[in-house]
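> Show me how the following folds:
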Amino acid sequence: MYLNCHTYYSLRYGTFSETELLHLAQANHVTQVVLTDINNTSAALNFVRKAPEYNVRPILGLDFRNGVNQCFVGIARNNEGYLELNNFLSRHLHEKKEIPVAAPKFEHAYVVYPFEKVVENNMSIFADNEFIGISISDLRRLPFSKILNLKDKLVVQQPVTFRNKADFNAHRLLRAIDNNCLLSKLDKTEEGNEEEKMFPIQNLAMVFSEYPFILENTERLMNACSISFDFSEKRPPQNQETYLGSSEEDEALLERLCEEGLPYRYETVNQDILDRVNKELSLIKSMDFVSYFLLNWDIVSHARKQGFFYVGRGSGANSIVAYLLRITDVDPMELDLYFERFINLYRANPPDFDIDFSHRDRPEMTKYIFERFKNVALLGTYVTFKERGVIRELGKVFGLPKSEIDLLCEGRWDLSRLDEVSRLVLKYGRLIKDMPNYLSIHAGGILISEKPLHYFSATHMPPKGFPTVQFDMVIAEDVGLFKFDILGQRGLAKIREALDIIAYNQPEKVDTFDIHDIKKIKTDESVNNLVKTAQCMGCFYVESPAMRMLLKKLEVDNYLGLVAASSIIRPGVAKSGMMREYILRHRNPGRTEEKAHPVLLSIMPETYGVMVYQEDVIKVAHHFADLDLGEADVLRRGMSGKFRSREEFQKVKDKFIDNCRRKSESDDVIFEIWEQIASFAGYAFAKGHSASYAVESYQTLFLRAYFPLEYMVAVLNNGGGFYRPEFYVHEVRMLGGTVHPPCVNRSHYANAIYGTDVFIGFGFLRELESRVVERILKERASNGSFLSLEDFLDRVLISVEQVDVLIRINAFRFTNINKHELLWKAYFFLSKGKKIDHPKLFAPKHQDFKIPELYTTHLEMAFTQLELLGFCLCSPFELLIEPPKNSRGSKDLEKYLGHHIDIYGYLVTVKNTSTHNGKRMYFATLVDQHGQVFDTVLFPPVAAKYNFRGKGIYRFYGKVVSEFGFLSIEVIKMQKQDYVQDPRYADMKTSTKVFENKKAEAKANRIS
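The predicted model follows:
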């Protein structure tokens, strides 16, 4: 009887989930329900999936509205009707058109107009599939309306939006958030009716007992509706069924591509390789995944034709077929990758390829996929109300001042001291927390379906400009749609741009190497030496302090070692204590025999019997606990964060323990191994994933080893990496480059390199407008370099404020005129208003102004760079009031091992973390006076006394310690050092004194 039910996917309107709606229906003995969210289908598939568990027959529909103004309700008679409704809604969402007053002609869907709209619009003629909805509140007016004569057209339309008063209050707050207004200013027309509730079915029938024909019409309408989707484990894939048009053609193409790929990938093709290929092909065919492989092959083939870089990773890297089709660059035979981690007969959820493209190439690849295939959409996701966000939104709704909102967000409050309004914010915040706030786009998921995607969901059109379904990846998998992950990654853009920079800066070297010759790069001594010494600044995935530390501890000097390190660094392995155990066994082989369980060692000999990769869980569950591959995969999915049924997970856990006990394993061993499995908790990598990362790491390490300056410029031009841009600028200097501030004749928007000279790009100047940069570059390209400031001002349309930025950063230093003099000249030449842009037939004549002799100090330049670039191009140690008392640095740590050291360092990065009992501690990485990096740790007692107070130079006193050969300083005392006063804002006496000293120093240098 309930034709108009909402969930909280009626965004910023509804108040509970689809499963709570089903629970509500069950509690009120309602056996069939129509889900009709407002212009949204996010809940639909899961509603249908879960309904049988509550003995409810699900029916799907849509509540079509303009804002809160209800136009009509559409109810799908069948799956074709649901498609019609989704087509209609999607068209209006894409084109941002209002919903019309009258519904279009639906062939397979019913339309219910609310009583009020029928009266308001004086509607009198209705199609066979159109009805008039009567709510409980409408019954008072029905006897006095002509509508009562249309007996065959009247149905019950009692909306369901709330369960109780708390839901209604939450609804009002959501409406105020949506309208960005104070709760007290919320218009009543923006709210739903508080009586939009579900009542027991007997009560509803009693209320309408005077009009039994309304109940009969409603029952007849609902009984005529039926919707079904296959959620069974044996469901067929819903993706595009074939690539060429038939299964036979697809299989023949896949086999041919594998044959062609064998000589490309392997110099010698042995029987093991052929057996692996045949095994995989057999499984791929039997599970209907042939088209999935071919679609991915089509995508990467197009990328190669366009010259786009990509990396295929994820569990798909475990497949030799993927390797032969060049979807991935990871050889599963070399790494003994477990194909069953990717596809096995017991695995219900689909296979997974993650294909990374440069963030610059990804939009073009997405566009290609939408043009190449028929039924395509981006995968959706939901952005939910998080705790701080809820507090901020509700704080505004209740009219709290910003200072009080900030206090609540930071948790710095005592409940007993809060006023009533602040308490309400916290109280209702708990109601709204984790509700969906708005629809967004999955990071990289694209669906390519056999059926139109509107068969499953309506689509909306986000700013990216591609249709996006209104459900997430979990629902997609449930219904048999497996995504294609097309991801953007800056690391690939760095490689691509580095090659372009090499082509113009060292063109003679372009043909001396192949960045795709991974086999050669992996065995390159210079590259492996960088890994061994952890000289990895700017290199993909291996540049962080934690990774640098791990590489030194493991003494990694080869590709396989880096593959292991890429996974060992993940929180799951570290948290379980197995990272430390792995290092101990790696450095002391005798420990492996002593500590490793014989079965685990036989399963994972290359990782010393330690679980490191996701597939290790499958292996251990299968071989150690005798679980079948399907049950083992349940454990893996339980770790991945994509798991839904905790009950199923618990059953597998119980079986794991029972099987081990039957094999006479002790509880100590059983639970120790189980804890290792549990600790992975969504953080472990598949081995193929780690191997893919390691391939890209080796490519970046190769570029750093042989073309360090070009590579660092590419890193800077693509947003840097783990660290702030200034540290990559520092690295350029350490690698032999000379860094110059922006120059109007040499710089571009991005950083540029000429030989070993690197010019900071105009894009680094925070205050310089992009349109000004465009004018400078266009004029320079058309008419050559600028000869003087006057020449520049004559040729480029620019305001005095913008030329001021260029002069202050010393972009006209080629004139050899002091920047203060240049500023005087610029202000003489330009008014405060905009300069008129007009063609110049003759070179203008300029008056020769007499300007007093002016000077610029080194310090003044450094502080100007700090202001305009965010960092200075000199050593920050030159800015200290008092120079360091000693010259100790990273090179001295070994000499002071076990002893105390007094050392200065410029802060690179600091990691705040907590001990197991919640006490704060810090790990900090710094640069010493000589430009070398060193690491410190502040344990809780010291961290309680000292804090890092932002960027700057700190003086440390502490003990030099070594852990597995990695040296660091356990800090005892710490003090931030003061910079000199900015001379640009110092008093005149100080400025004059500094200036005179600098002048005398310069004179002395000239005499000498």
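
> from here on, contacts and neighbour counts on C-alpha atoms
Noted.

> Could you pull out the helices in the stretch 451-600 of the chain for me?
Secondary structure of the stretch 451-600 of the chain by DSSP state H, counting those that start in this stretch: the helices cover 473-479, 490-505, 518-522, 525-533, 545-554, 559-568, 571-575, 578-587, 589-595, 598-603.

> Return the most buried member of the ones you listed.
Of all the helices of the stretch 451-600 of the chain, helix 559-568 has the most neighbours on average by mean count of other C-alpha atoms under 10 Å, namely a mean of 22.

> What separation is there between the closest residue to Asp633 other than its chain neighbours and Met604?
Among residues not flanking Asp633 along the chain, Ile618 sits closest, at 6.2 Å (C-alpha to C-alpha, 6 or more residues apart in numbering). Computed as C-alpha to C-alpha, to the nearest Å, the Ile618 to Met604 distance reads 12 Å.

> Please apply the same query to Lys998.
Applying C-alpha to C-alpha, the value for Lys998 to Met604 is 67 Å.

> contact partners of stretch 518-528?
Contact partners of stretch 518-528, identified using C-alpha atoms under 8 Å, 6 or more residues apart in numbering, comprise 515, 557-559, 695, 698-699, 701-702, 705.

> ok, now with 7 Å
The contact list for stretch 518-528, computed with C-alpha atoms under 7 Å, 6 or more residues apart in numbering, reads 557-559, 698, 701-702, 705.

> Can you lay out those as a markdown table showing distance to Lys519?
Putting those into a markdown table (distance: C-alpha to C-alpha, whole Å) gives the following:
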| residue | distance to Lys519 |
| --- | --- |
| Asp557 | 15 |
| Asn558 | 12 |
| Tyr559 | 10 |
| Tyr698 | 10 |
| Leu701 | 14 |
| Phe702 | 12 |
| Ala705 | 16 |
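
> one more to line up against the first:
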Amino acid sequence: SLDPTDDCGWNQPKTPEQSSLGVTENPFEVLWQRSHAAISLRYPGIKAAELATIQHRLSKELIAVNKLGFATYFLTVADVAQMIRDMRIRIAARGSGAGSLINYLLGISSVDPIEEGLLFERFLSTERSTLPDIDIDVESARRHEIYRAIFRRYGGKRVTLLSMQSTYRGRGAVRDGGMALGLDDQQVDEIAKNMWRFSAKNFRSEMSNKPELADFSKLTESDRKLNLLVDITQRLDRLPRHISMHPCGVILGNSRLLDLTPTEPSGMGLPMSQFDKDDMDPMGFLKLDVLGVRMQSAMAYTIKEIKRVKNVDLDLDKVARDDPTVYKMIRTTNTLGLFQIESPGQRELTGKHQPTKFNDLTMQISLFRPGPMKGNMIKPYLDGRHGFIQPDYMHPDLHDILKESYGVVVFHEQLMRIMQVMTGCSLARADEMRRQLGKPDKARIVQRYFKKSAAARDYTPAVVDRVWSILEGFGSFGFCKAHGAAFAVPTYHSAWLKTHYPTEFIAGLLTHDPGMYPRRLLLAEARRLGVRLLGIDVNYSTSQYVVQKSGKELGVRVSLGEISGISKPEMDRIICEQPYTDVTDFYLRARPSRRTLERLALVGALDTIAGVSNEESIHNRSDLLVKIRQISSKAAPKIDKNQLAFDLTNLDQLPVGNTPPTRQQKLAAEMAVTGMDISEHQIQKFQQMLEEMGVVRASEVGSLRSNTEVLVAGVRIATQTPPMRSGKRVVFISLDDGSGIADATFFDEAQRRCSQLLFQNKLLLISGKTRRTGVRGVSILAENAWDLRQLWQQWEKRAS
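Okay, here's the model as predicted:
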């Protein structure tokens, strides 16, 4: 029989042997030397007093690492981070690991823990013996490339990917249940789309609560199959569906790794452990989270475009984080495309918060989390920040700890420092007690220790009880400041790029699509920023969005990949054969399918080579479409470069007399072919009607007084139903009208009037009253909503 400890090394850390790292000396000595050598690089020209502080902090961290025997762990992660940088891939640390000075000096993290007031003990302490987590964000477009490089670096016997159990949730359970019952795909899809923010096990009870499920609920009374679908969906809830590759986990171990974990091929072909993340600590494996982040890809692409177009070498890590123009742009709340702060809730919080420095970004990102929001931390913080209330620090000893958050305990690090100050315990023990606060039986032990120790240090019973009442409920509400600071770095970097290089940044965003909104909204944001959009053109477009010169201005050229149904071989041929002299030349050399050729013509991608790109042309796009249908009626002949070519110029003569397409028809073609309104915003079609109705543009909502009755219209770009403290459902809708984004909130009564529209219709008109929540914080308390297309049809009938 196997002995877990002797045979499997139960609970014993297993990292790659030092020989695989190229380390021949004592690993701890190597770690000590590398960390100290990096001080001059990270802190050039530092003064003696500051150097002493850094050295003291570093020594404390190194002592803890040596005591735990984790030197090889840090060297391994640093080796992986350096390997990624050598591949010229952007990298950033996230999580509590940003609180380590060692990680900062080794280049694993780009956050200075001393400057940001972060604690090493929140990340690692001698009170815990399990390997800590260091999460690394990388460019999503190159994540698999990194995985393969790690396998090459350490060998297949020391590395596997991590797996995860994929379980049934509401929509997945409905879809699989419907398939098993043989229900119509479209009907099942409609049911699934209306399952918003509730568990599959509550399907039947939610049918009576959700207005959008009312029609389906009636059908189940007479349709046995649909009634059975509800039962099946509820029974499938949380059951395992399949094992899949973890989105970011890589397991590193010693040469015995494959003796201790079963593996199977992953979707990308690399070996995948059948263990999940919960098995890592007892098995002692090093779990490295290499998370692909699309914003990192977007920023990397932006930097490449800046170099290509303007010949500027840019290192974002060296950009100063106190640029006033960056914070001025953020304070406008036009944060679309910025990491972490582009959601409707974050935009509203930005309007209230009005950040002016880097730590404000850390604070804002940390406050907009489920814990702090449930703990009602945002309002007292904002009131204290803007002088509406006098901050309450509870005791003079806690002033410096709570000064940055105006008396509100927001961060885990603050709780740890309060524990240390009031009880005299170490920060390591304070973190262990913080972890125990979420467990009722252990929380009572912490309470007794805190009150006894604080009383022994002459704190009055009133102060002790007051502080404990805050700490007691903090366990489930607080947030790790190191995590917030790590997120604030790419937030600032993305804001800096948007401020100083908007054209290149928009190209990066459109190419890698990193945000929560549809790509067409980025086109609207480009127009708002004054960034010129260049339509698809077979002579200039590529597989990516690229910055190109058009006349004297730079613009962003839309990608060929936006053409619906275009294949990769077709796109590769078009790009490879560029440029083209005319339509026949394009047809013969690029050899697109008839469908692709027509779609290219419909969106104007052939206008330039066909000579129909301006209003003065003899021919128009309709003439071109007629000609395309003629020449594509037969397959394009293959061109033999060794044979003399026939003169095919006569084939390029376009017919005349066809009615040119209107602006609306061109826009409709763009929407049908690309799903985007490239030439102009689709709301322009309704502009005359909206003006007659007195509809307010999104950009004007911020200037209105609170409680003003308004009508807003636009494209629905986001629908959210986050969990609320009251337990009641609140629906948040965001509309884009080309001038900006208007956010509306629907409570119970308003939902009953129009819930079907909120989840199904894309074009909406919303009535309501403005609600001012800060300097630039404005939202609309919705009263009703209508289908904009139906209103347009009615208006057209009356107009005719």
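
> Give me the TM-score for these two chains.
The TM-score (TM-score structural alignment, normalised by the length of structure 2) is 0.84; 740 aligned residues with a C-alpha RMSD of 3.4 Å.

> Type out the PyMOL command that picks the buried ones from the contacts of stretch 518-528 of structure 1.
To isolate in PyMOL the members of the contacts of stretch 518-528 of structure 1 that are buried, counting by 16 or more other C-alpha atoms under 10 Å, one can use:
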select buried, resi 557+558+559+698+701+702+705
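
> Distance-wise, check the equivalent of Val309 of structure 2 over in structure 1 relative to Val758 of structure 1.
Structural correspondence for Val309 of structure 2 with respect to structure 1 (TM-score structural alignment): Asn505. Taking C-alpha to C-alpha as the measure, Asn505 of structure 1 falls 11 Å from Val758 of structure 1.

> Same check on Phe47 of structure 1?
Phe47 of structure 1 is 59 Å from Val758 of structure 1, by C-alpha to C-alpha.

> ok, now Ala843 of structure 1?
Relative to Val758 of structure 1, and taking C-alpha to C-alpha, Ala843 of structure 1 is found at 33 Å.

> Give me the more crowded residue out of these two.
The neighbour comparison of Ala843 of structure 1 against Val758 (other C-alpha atoms under 10 Å) goes to Val758, with 25 against 8.

> What does that one correspond to in structure 2?
Under the alignment (TM-score structural alignment), Val758 of structure 1 pairs with Val556 of structure 2.

> ok, its match touching Val546?
Yes - counting by C-alpha atoms under 7 Å, Val556 of structure 2 does reach Val546; the two are 5.6 Å apart.

> what do the two both touch?
Residues touching both Val556 of structure 2 and Val546 (C-alpha under 7 Å, 6+ apart) are Ala507.

> can you give me the strands for the stretch 601-750 of structure 2?
Remark: strands assigned in the stretch 601-750 of structure 2 by DSSP state E, counting those that start in this stretch are 709-720, 731-736, 741-746.

> which of the ones you listed sits most buried?
Most buried of these by mean neighbour count (mean count of other C-alpha under 10 Å) is strand 741-746; its value is a mean of 25.

> now the angle from it to strand 709-720?
Relative orientation of strand 741-746 of structure 2 and strand 709-720, computed by axes from the mean of the first three to the mean of the last three C-alpha atoms, to 10 degrees: 90 degrees.

> Give me the residues contacting strand 741-746 of structure 2.
With contact meaning C-alpha under 7 Å, 6+ apart, strand 741-746 of structure 2 is reached by 344, 698, 730-736, 779-782.

> and the two most separated of these?
The distance between the two most remote of these (C-alpha to C-alpha) is 21.3 Å, for Ala698 and Val730.

> can you give me the helices for the stretch 651-800 of structure 1?
Under the criterion DSSP H, counting those that start in this stretch, helices of the stretch 651-800 of structure 1 are mapped to 667-679, 687-706, 708-717, 725-734, 770-783, 789-795, 800-808.

> For Gly488 of structure 1, which of these is the nearest?
Of all the helices of the stretch 651-800 of structure 1, helix 687-706 sits nearest to Gly488 of structure 1, with 14.1 Å by C-alpha to C-alpha.

> Quick check, central residue of structure 1?
Centroid-nearest residue in structure 1, with C-alpha atoms, centre = their mean: Ala443, separated by 5.9 Å.

> Now for Cys539 of structure 1: which residues touch it?
Cys539 of structure 1 neighbours (C-alpha under 7 Å, 6+ apart): 697, 700-701.

> which of those line up with contacts in structure 2?
With both residues aligned by TM-score structural alignment, their matches' C-alpha atoms under 7 Å, the contacts of the contacts of Cys539 of structure 1 that structure 2 also has are 697, 700-701.

> Need the counterpart of Ala943 of structure 1 in structure 2.
Residue pairing (TM-score structural alignment): Ala943 of structure 1 is matched to Gln751 of structure 2.

> Could you pull out the buried residues of whichever strand or helix holds its match?
Secondary structure from DSSP states H and E places Gln751 of structure 2 in helix 748-760. Buried residues in helix 748-760 of structure 2, counted by 16+ other C-alpha under 10 Å: 750-751, 754-759.

> Let me know the distance separating the match of Val309 of structure 2 from Val713 of structure 1.
Counting by C-alpha to C-alpha - Asn505 of structure 1 and Val713 of structure 1 are separated by 11 Å.
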